[in-house]
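> My questions are about this predicted structure, shown below with the sequence.
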Amino acid sequence: MGQVTDDPGRRRRLRRQGRAAVTILLVLAGLAAAFYYANSYFQRTAPKAAPCMTVPTAPDLAPRDVSLRVYNSTERAGLAAATAKVAASRGFRVKQVANDPLNRTIGAPAEIRYGKAGEASAKVVARHVPGAALKPDQRGDDSVDLVLGNGWKAFGPVPAPVTATPTPVPCPSSSAKP
């Protein structure tokens, strides 16, 4: 049988190989940790995917689409008629001009009365009458009552027209199976 000799050169080589193996393992562990951190960081800060397409929403109604009744709840004679002329010049379809049929005293500039079907129309009128109070009621049609109160001075400035704005629509999932 062969005799094992204690070769100092061989021990030195084995020690160097062991250190090299440990060094390589430490470098690989460091690189793995760096890739893991970078991947998790970029997943947290990545921008959200843009929507596939946009669908324009319908613009608000125009004054020409609003059926308006102008009522006077003040003691000022002719206020409803003068206001109705201005409303018509702004494009509103004025259907009636009279004193307030409910005989209420309104301290605010105006009160806008409307039913469920006239909510969009009431919002159009409210854009023209700053400070008006929106008052829903039980009517079934889309007509709107503009009731002038003691605080009424005049219509506000003509608002800018509302245009259609695109609404993002989410992309269908690519993982959906047919």
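Happy to help now that I have it.
> Every contact and neighbour count from this point should use C-alpha atoms.
Noted.
> I'd like to know how far Arg12 sits from Gln43.
47 Å (CA to CA, to the nearest Å).
> Put this next to the previous one:
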Amino acid sequence: MTSPHRPADPRHGRPAPRPEPQWSDPRHDEEGRRIFTEDDLTDYFEAVDPRVLARDRRRRHWWHAIVLTVVALLVAAGTVTAWQVLRGEWTIPGWEAAPPPEPLLCPAGTVEYALDSTVTVYNGTSIGGLAGDVANALEERDFVIGGVGNKGFSTSNMVAVVVSGKGGRGTSLAVQRNIEGAVYLPDRREDDTVDVIVGRKYKGLRPAGDVSRKPGPLDCQRLETESPSGG
């Protein structure tokens, strides 16, 4: 007779055995991965030899000391090197200071009177319209005017300053001949343009009939004159 609670085993005519209960391990998740509890961690760390922990701490301290020492040596070496470079006791290839430019000298000899260079007139004062008036006056005497503008100078208490490179010396002489009292100032420009900076002492152009067109020297006043071989 079969039990009313269990189905009979059709092969033997006996009740089927009860299935074993499936107990889950609380230290594993559903995918079989181990879950460490607080007790597991406590047991692990208590099992570590204190001497091993002390040895690891000493190693870390040694490494920290070595790193700090290396950094301190690098900083000290950089400081000493920078100080020697600043004092000129040691030079780094490619870091040498560029030699100072040679001083500009007043051209020696005479230059030809010319009107072929472009002249730009600047107002070196606070007087409105001064540059335009001078430019118009020079244009009436066949100068080629490139423009007008404002430009500060070390002093405005002057008649005018004429600035050019080697190529504009002839026109610079012509400007000086027409603006009595104008001072020539050479610069290192490579083109033949001429700049005229007008100051407060400008009173007008010299009468056209009094302007000499003969070759002559440029008037630099305070500048030292270069040797004749300097061109």
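Ah, there it is. Being a predicted model, the structure only gives us computed values, none of them experimental.
> Need the TM-score from the superposition.
Once superposed, the chains reach a TM-score of 0.53 (TM-score structural alignment, normalised by the length of the first structure), with 103 aligned residues with a CA RMSD of 1.9 Å.
> what range in the first structure does stretch 47-54 of the second structure sit on?
Matched against the first structure by TM-score structural alignment, stretch 47-54 of the second structure finds no partner residues.
> Which helix runs longest in the first structure?
Longest among the helix segments of the first structure by residue count, using DSSP state H, is helix 8-45.
> Remind me what the longest helix along the second structure packs against, helices and strands.
Scanning the second structure for the helix with the most residues, using DSSP H, yields helix 50-86. When contacts are defined as 3 or more CA pairs under 8 Å, 6 or more residues apart in numbering; DSSP states H and E, helix 50-86 of the second structure packs onto no helix or strand at all.
> tell me, the next helix or strand after it lands on which residues of the first structure?
Toward the C-terminus, helix 50-86 of the second structure is succeeded by strand 118-123 as the next helix or strand (DSSP states H and E). Per the alignment by TM-score structural alignment, strand 118-123 of the second structure matches residues 67-72 in the first structure.
> Identify each buried residue in that stretch, please.
Neighbour counts over stretch 67-72 of the first structure (16 or more other CA atoms under 10 Å) mark 67-72 as buried.
> Quick one: those as JSON lines, columns for distance to Arg16 of the first structure too.
Rendered in JSON lines, the data for the buried residues of stretch 67-72 of the first structure read as follows (distance: CA to CA, whole Å):
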{"residue": "Ser67", "distance to Arg16 of the first structure": "94"}
{"residue": "Leu68", "distance to Arg16 of the first structure": "95"}
{"residue": "Arg69", "distance to Arg16 of the first structure": "98"}
{"residue": "Val70", "distance to Arg16 of the first structure": "99"}
{"residue": "Tyr71", "distance to Arg16 of the first structure": "101"}
{"residue": "Asn72", "distance to Arg16 of the first structure": "102"}
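> can you name the two of those that are farthest apart?
In the buried residues of stretch 67-72 of the first structure, two members sit farther apart than any others by CA to CA. They are Ser67 and Asn72, at 16.9 Å.
> if we can go back for a sec, compared with the second structure, how much does the match of strand 118-123 of the second structure deviate?
Between stretch 67-72 of the first structure and the aligned residues of the second structure, the post-superposition mean distance stands at 0.5 Å (mean CA distance after the TM-score superposition for the first structure).
> what's that stretch in contact with?
Contacts of stretch 67-72 of the first structure from elsewhere in the structure, counted by CA atoms under 8 Å, 6 or more residues apart in numbering, are 79-81, 83-84, 92-101, 121, 142-149.
> ok, of those, which come out buried?
79-81, 83-84, 92-94, 97-100, 121, 142-149.
> Among those residues, name the ones in helices.
Counted as lying in helices by DSSP H, out of those, are 79-81, 83-84, 121.
> which one of those sits closest to Pro56 of the first structure?
For these, the residue nearest Pro56 of the first structure by CA to CA is Ser121; the value is 20.2 Å.
> so how far is Gly124 of the second structure from the counterpart of that closest one in the second structure?
Here Ser121 of the first structure is matched to Thr171 in the second structure, going by TM-score structural alignment. Thr171 of the second structure sits 20 Å away from Gly124 of the second structure when distances are taken as CA to CA.
> now do Val211 of the second structure
Per CA to CA, Val211 of the second structure is found 24 Å from Gly124 of the second structure.
> ok so, going back, could I get the contacting residues of the match of Ser121 of the first structure?
113-117, 194.
> now swap in Gln138 of the first structure and tell me
Residues counted as contacts of Gln138 of the first structure (CA under 8 Å, 6+ apart) are 114-116.
> can we see that at 10 Å?
Taking CA atoms under 10 Å, 6 or more residues apart in numbering as the criterion, Gln138 of the first structure is in contact with 113-117.
> now, the most widely separated pair of the residues you listed?
Looking at those by CA to CA, the two members farthest from one another are Arg113 and Ala117, with 11.6 Å of separation.
> Need the residues touching each of those two.
Common neighbours of Arg113 of the first structure and Ala117 (criterion: CA under 10 Å, 6+ apart): 138-139, 143-144.
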